[in-house]
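Asker: could you work out the structure for the sequence below:
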Amino acid sequence: MKFEIAFDKDVYNKQMDLLFDLAWKRKKDYYKNTQYLGVVLMIIGVLLIFNRPNVFGAGYFFLFFGLSNLLPFVYYFFKIKNEYKKLGDAKIKEIEILNDSMNSSFELSDDSLIITIQEKSKIINWNEFVTFVIKDESLILITKDYMPYILDEIEVGKENFQKIISFVEKKIEIV
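Answerer: Sure, this is the predicted structure:
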């Protein structure tokens, strides 16, 4: 099966945001929830220190564990914000490059996946893929070296997308 794919800026942005969410969403949500616990523990610790400073250091105990929950949130907040900024810069550069390339194709053969952009072609054998994910009407193929290849339902149509999914399910064995 071979599909000619025209570049669409909106589809590309959606795909990159989807990949970012797959990489960072769970960690972001986890640390977002632990910040609430950290703040509550710190408030309890401060109240215990001011009300009863000599109760076996319980206020300091709560303050310490509150900070230990809050500091990873602050670290990952800035780390994820920095990664998202890098992704935004990379998307802008990539969109400039891909706007010029009108010829791209996505070919599924029995032996490999062949991706062609302009005159450059990349052949990836099916045994190089570790897994695939279907999320938000997008098929994400992930190789052993964690390179994602993504195809959206809008790019190939609903019927062809279902054919591609059934073909990929046969070719990629998830262990």
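
Asker: from here on, contacts and neighbour counts on C-alpha atoms
Answerer: Fine.

Asker: identify each buried residue in stretch 123-133, please.
Answerer: Within stretch 123-133, the residues that count as buried by 16 or more other C-alpha atoms under 10 Å are 126, 129, 130, 131, 132.

Asker: rebuild those as JSON lines, extending it with distance to residue 23.
Answerer: Formatted as JSON lines, the buried residues of stretch 123-133 follow (distance: C-alpha to C-alpha, whole Å):
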{"residue": "126", "distance to residue 23": "23"}
{"residue": "129", "distance to residue 23": "18"}
{"residue": "130", "distance to residue 23": "16"}
{"residue": "131", "distance to residue 23": "15"}
{"residue": "132", "distance to residue 23": "14"}
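
Asker: check whether residue 139 sits in a helix, strand or coil.
Answerer: Judged by DSSP: H, G, I helix; E, B strand; the rest coil, the three-state class of residue 139 is strand.

Asker: show me the contacts for it.
Answerer: If a contact means C-alpha atoms under 8 Å, 6 or more residues apart in numbering, then residue 139 has 132, 133, 150, 151, 152, 153, 165 as its contacts.

Asker: wait, which of the buried residues of stretch 123-133 is closest to residue 112?
Answerer: residue 126 (5.2 Å; C-alpha to C-alpha).

Asker: to compare against the first, here's another:
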Amino acid sequence: MKFEIPFEEQIYKEQMTLNFNTTWSKNLKKNNKRLIWAIPFILLGGLIIYGENYLGFLFIAIGIHYLINFYDYYSYHKKSKAKFFELIEMEIIGQKNANENCIWEFNEDHFRYKDYKYEAKIKWEAFKSNRIIDKNIFLDLNVGNNSSYVLGEIEIGTENFIKVTEFVKNKIGQKTSAQQRV
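Answerer: Okay, the predicted model is just below:
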């Protein structure tokens, strides 16, 4: 199967936002728990100190520790998000200037992707998994931190999307089964 897909800025932004949010969601939930723990520890410590027991300082210290960790991670997330979306904007400008279609090709022995910057021919063994989120298929590579190719149903139509997802599930599923036998 081969698809030539014109660049659509809105679709690209939605896919990259979905990719970013999916990647960060688990750690953000953990980080929010730090805040949920920090507030009661600080309040409890304050109440204990008010009752003239200095053990409350320990609770306040633990609460402040959670609060500092929450803030550090929150700041890191904000910086990463700004940097990520700055790169997205640069990519949008490059795609618009090039005015070329992206090529997505699904063959028996490899996946091929081509855009204005580069061309990649990747064997199916290089993929660790695939996910379908909000009518987008993510082809997750076995390298890096959540390196994925994202293709949406809106780009290729419902019928072709079903064909692609079944094909990819079979290819990546075969790889997983072969690895489990070894």
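
Asker: any idea what the TM-score is?
Answerer: Scored against TM-score structural alignment, normalised by the length of the first structure, the superposed chains reach a TM-score of 0.92; 172 aligned residues with a C-alpha RMSD of 1.5 Å.

Asker: ok, back up a step: quick one, which of the contacts of residue 139 of the first structure are buried?
Answerer: Buried by 16+ other C-alpha under 10 Å: 132, 150, 151, 152, 153, 165, out of those.

Asker: ok, of those, which one's closest to residue 90 of the first structure?
Answerer: Closest to residue 90 of the first structure, out of all of these and judged by C-alpha to C-alpha, is residue 150, at 16.6 Å.

Asker: what about that closest one, which helix or strand?
Answerer: strand 148-152 (DSSP states H and E).

Asker: name the helix or strand for the most centrally placed residue in the second structure, please.
Answerer: With distances taken as C-alpha atoms, centre = their mean, the residue of the second structure nearest its centroid is residue 23 (2.9 Å). Using DSSP H and E, residue 23 of the second structure sits within helix 9-50.

Asker: other SSEs contacting that helix?
Answerer: Judged by 3 or more C-alpha pairs under 8 Å, 6 or more residues apart in numbering; DSSP states H and E, helix 9-50 of the second structure is in contact with helix 56-98.

Asker: average offset of the helix or strand following the helix it packs on relative to the first structure?
Answerer: Next in sequence after helix 56-98 of the second structure, counting helices and strands by DSSP H and E, comes strand 102-106. Strand 102-106 of the second structure, aligned to the first structure and superposed, deviates on average by 0.8 Å (mean C-alpha distance after the TM-score superposition for the first structure).

Asker: so strand 102-106 of the second structure aligns onto which residues of the first structure?
Answerer: Using TM-score structural alignment, the residues of the first structure aligned to strand 102-106 of the second structure are 104-108.

Asker: that stretch: how far from the chain's middle?
Answerer: Relative to its chain's centre, stretch 104-108 of the first structure lies at 23 Å (C-alpha atoms, centre = their mean, to the nearest Å).

Asker: swap in stretch 127-147 of the second structure?
Answerer: 9 Å.

Asker: and it, end to end?
Answerer: Distance between the boundary residues of stretch 127-147 of the second structure (C-alpha to C-alpha, to the nearest Å) amounts to 10 Å.

Asker: please spell out which residues along that stretch are buried.
Answerer: Those would be 127, 129, 130, 136, 137, 138, 139, 140, 141, for stretch 127-147 of the second structure by 16+ other C-alpha under 10 Å.

Asker: quick one: map the fifth one onto the first structure.
Answerer: In the superposition onto the first structure, residue 137 of the second structure corresponds to residue 139 when matched by TM-score structural alignment.

Asker: from residue 92 of the first structure, how far off is its match?
Answerer: Counting by C-alpha to C-alpha, the gap from residue 139 of the first structure to residue 92 of the first structure is 23 Å.

Asker: repeat that for residue 62 of the first structure.
Answerer: Per C-alpha to C-alpha, residue 62 of the first structure is found 45 Å from residue 92 of the first structure.
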